[in-house]
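> here are the coordinates; sequence isn't available:
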């Protein structure tokens, strides 16, 4: 801070450099009467005295603490102001912001891991939720195969926000759908019939737990179910021939919505 020899005052630029505030801020504080310079040159330029700098220094300190300009004015100019009370209130607000930032940080950590791993579940949790036949390495393989796709990103975003209990609900919905598909095939339900179409639409709804699934994408998925030995083993393990029946049902439902299964693409 300047001593008594600075009687002629400092210019706005000099004060800006000394206190680390912008010239624009100093002009604004002058305009609103928060920190007006005591002197002016004959040319009308602002000059700040030692007393002005002391007030400005206090403004900078309180502003760094997050106080608004009206609150700073009250502290500086109102002799009846409860300064400790105002600072305690500000401290409470800062503590709340810190807690919120910590929550955001934890959420970012989960999102990062979800993008890298897919599932934020231990191997034991996965076995308990998805069954003993579940391969805990399958999310890693899926990451290698699909990690650069929009659908993997959507899946990771859902996974980052999902608790083990919510994953259990997803697993239960998938198991219920599998049973409903098998029951429909056992009952002789024909692909393209209202009941088969309802099950195909239910599949899209259940699958949305992972990422949004269009009807064209669903056709591609049906092809993959038939072509991939792992998926075929899953569905045919429930009922022999279920994989093909389900793929045919998906195709028939797509046709009913104006989609040619033979030309459908992943979009």
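On my side now, so go ahead. Keep in mind that this is a model prediction, so the values were computed, not measured.

> Only C-alpha atoms from now on, for both contacts and neighbour counts.
Will do.

> where along the protein do the strands fall?
39-40, 46-47 (DSSP state E).

> Structure two is appended below for comparative analysis:
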């Protein structure tokens, strides 16, 4: 067969271009004795023959399927090497990596969907978990309003890994908290009392299921619960005046922690 490298062989640069490997890699393979050129110029420059190219081609193929250089050396130089066995073992590892990558791909799909939609639940699941008053458009509206905030990103990342059962547990904890707030108000618990402060802490713990909720953020939420018609209707629908009572309780708790509720910001 004609020598594709020509009578004088190919230079390192020519081989690099032909095989798509770096000159540095070719030098390294020469230095470790894996693929040494058969010829040298008078000035000492490497020249690769057709036989050298064949060996290099096999090295490139084996590298592409993930074999290490030591394993490649055994396959190329050991006449007793079990080449099919080595390739089968590598195929198993490749299959495992593919499975892992598929899992990562599925996780990325869920993360993207969570950032875009908030909840990865069907409309039917949302109704069953959050009740008939739940509006499935609310998560999309929240995304439009808060999508650029750190808290939305934290919420989405948690949402991506949550099951319907976990969301149901969170919804139950919110319902239990609403009931406890109403019972405390009915019992005459005053804002700033130990009982009210415990409920404020409970609220911060429950709502930290969505994203980490600082005391200053909680003050801002208390204001919103009282001022926003939708939130006020929810809390006052549980007990008349509950939105204001809870806002006052949050403010009193904030003052106990040296936070001025009048100047608190979302941080």
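Good, I have the coordinates. It should be emphasised that the depicted structure is a prediction, and the values quoted were computed from it without experimental measurement.

> Put one on top of the other, what's the TM-score?
The TM-score (TM-score structural alignment, normalised by the length of structure 1) is 0.96; 267 aligned residues with a Cα RMSD of 1.5 Å.

> Which stretch among the strands of structure 1 approaches residue 6 of structure 1 most closely?
strand 46-47 (10.4 Å; Cα to Cα).

> same for that closest one, what does it pack against?
Applying 3 or more Cα pairs under 8 Å, 6 or more residues apart in numbering; DSSP states H and E, we find strand 46-47 of structure 1 packed against strand 39-40.

> what about the strand it packs on, distance to the chain center?
Once both centres are worked out by Cα atoms, centre = their mean, to the nearest Å, strand 39-40 of structure 1 turns out to sit 52 Å from its chain's centre.

> same for it, what does it pack against?
strand 46-47.

> Tell me roughly how far the strand it packs on lies from structure 2 on average.
Following superposition, strand 46-47 of structure 1 is found to deviate from structure 2 by 1.1 Å on average (mean Cα distance after the TM-score superposition for structure 1).

> which residues sit against that strand?
The contact list for strand 46-47 of structure 1 (Cα atoms under 8 Å, 6 or more residues apart in numbering) reads 8, 9, 10, 11, 12, 37, 38, 39, 40, 41.

> Ok, stretch 251-263 of structure 2 next?
By Cα under 8 Å, 6+ apart, stretch 251-263 of structure 2 touches 191, 192, 197, 200, 215, 216, 219, 222.

> re the thing from before, would you turn the contacts of strand 46-47 of structure 1 into a markdown table with distance to residue 156 of structure 1 and neighbour count?
Below are the contacts of strand 46-47 of structure 1 laid out as a markdown table (distance: Cα to Cα, whole Å; neighbours: other Cα atoms under 10 Å):
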| residue | distance to residue 156 of structure 1 | neighbour count |
| --- | --- | --- |
| 8 | 64 | 14 |
| 9 | 60 | 24 |
| 10 | 57 | 21 |
| 11 | 56 | 17 |
| 12 | 52 | 19 |
| 37 | 57 | 24 |
| 38 | 60 | 13 |
| 39 | 62 | 18 |
| 40 | 62 | 14 |
| 41 | 64 | 11 |
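
> Among these, which one sits closest to residue 108 of structure 1?
residue 12 (42.6 Å).

> Using CSV, lay out the contacts of stretch 251-263 of structure 2 together with distance to residue 59 of structure 2 and neighbour count.
As requested, the contacts of stretch 251-263 of structure 2 are exported to CSV (distance: Cα to Cα, whole Å; neighbours: other Cα under 10 Å):
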residue, distance to residue 59 of structure 2, neighbour count
191, 75, 20
192, 75, 19
197, 70, 20
200, 66, 26
215, 61, 23
216, 61, 20
219, 65, 27
222, 66, 22
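
> possible to save the residues you listed as JSON lines with distance to residue 176 of structure 2?
As requested, these are exported to JSON lines (distance: Cα to Cα, whole Å):
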{"residue": "191", "distance to residue 176 of structure 2": "19"}
{"residue": "192", "distance to residue 176 of structure 2": "21"}
{"residue": "197", "distance to residue 176 of structure 2": "17"}
{"residue": "200", "distance to residue 176 of structure 2": "13"}
{"residue": "215", "distance to residue 176 of structure 2": "21"}
{"residue": "216", "distance to residue 176 of structure 2": "23"}
{"residue": "219", "distance to residue 176 of structure 2": "21"}
{"residue": "222", "distance to residue 176 of structure 2": "18"}
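
> quick one on the thing from earlier: using TSV, lay out the strands of structure 1 together with distance to residue 55 of structure 1.
Below are the strands of structure 1 laid out as TSV (distance: least, Cα to Cα, whole Å):
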stretch	distance to residue 55 of structure 1
strand 39-40	15
strand 46-47	14
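
> Where is the longest helix in structure 2?
Counting residues, the longest helix found in structure 2 (DSSP state H) is helix 83-117.

> quick one on the thing from earlier: now for the contacts of strand 46-47 of structure 1, which pair is the farthest apart?
With distances taken as Cα to Cα, the most widely separated pair in the contacts of strand 46-47 of structure 1 is 8 and 12, at 12.9 Å.
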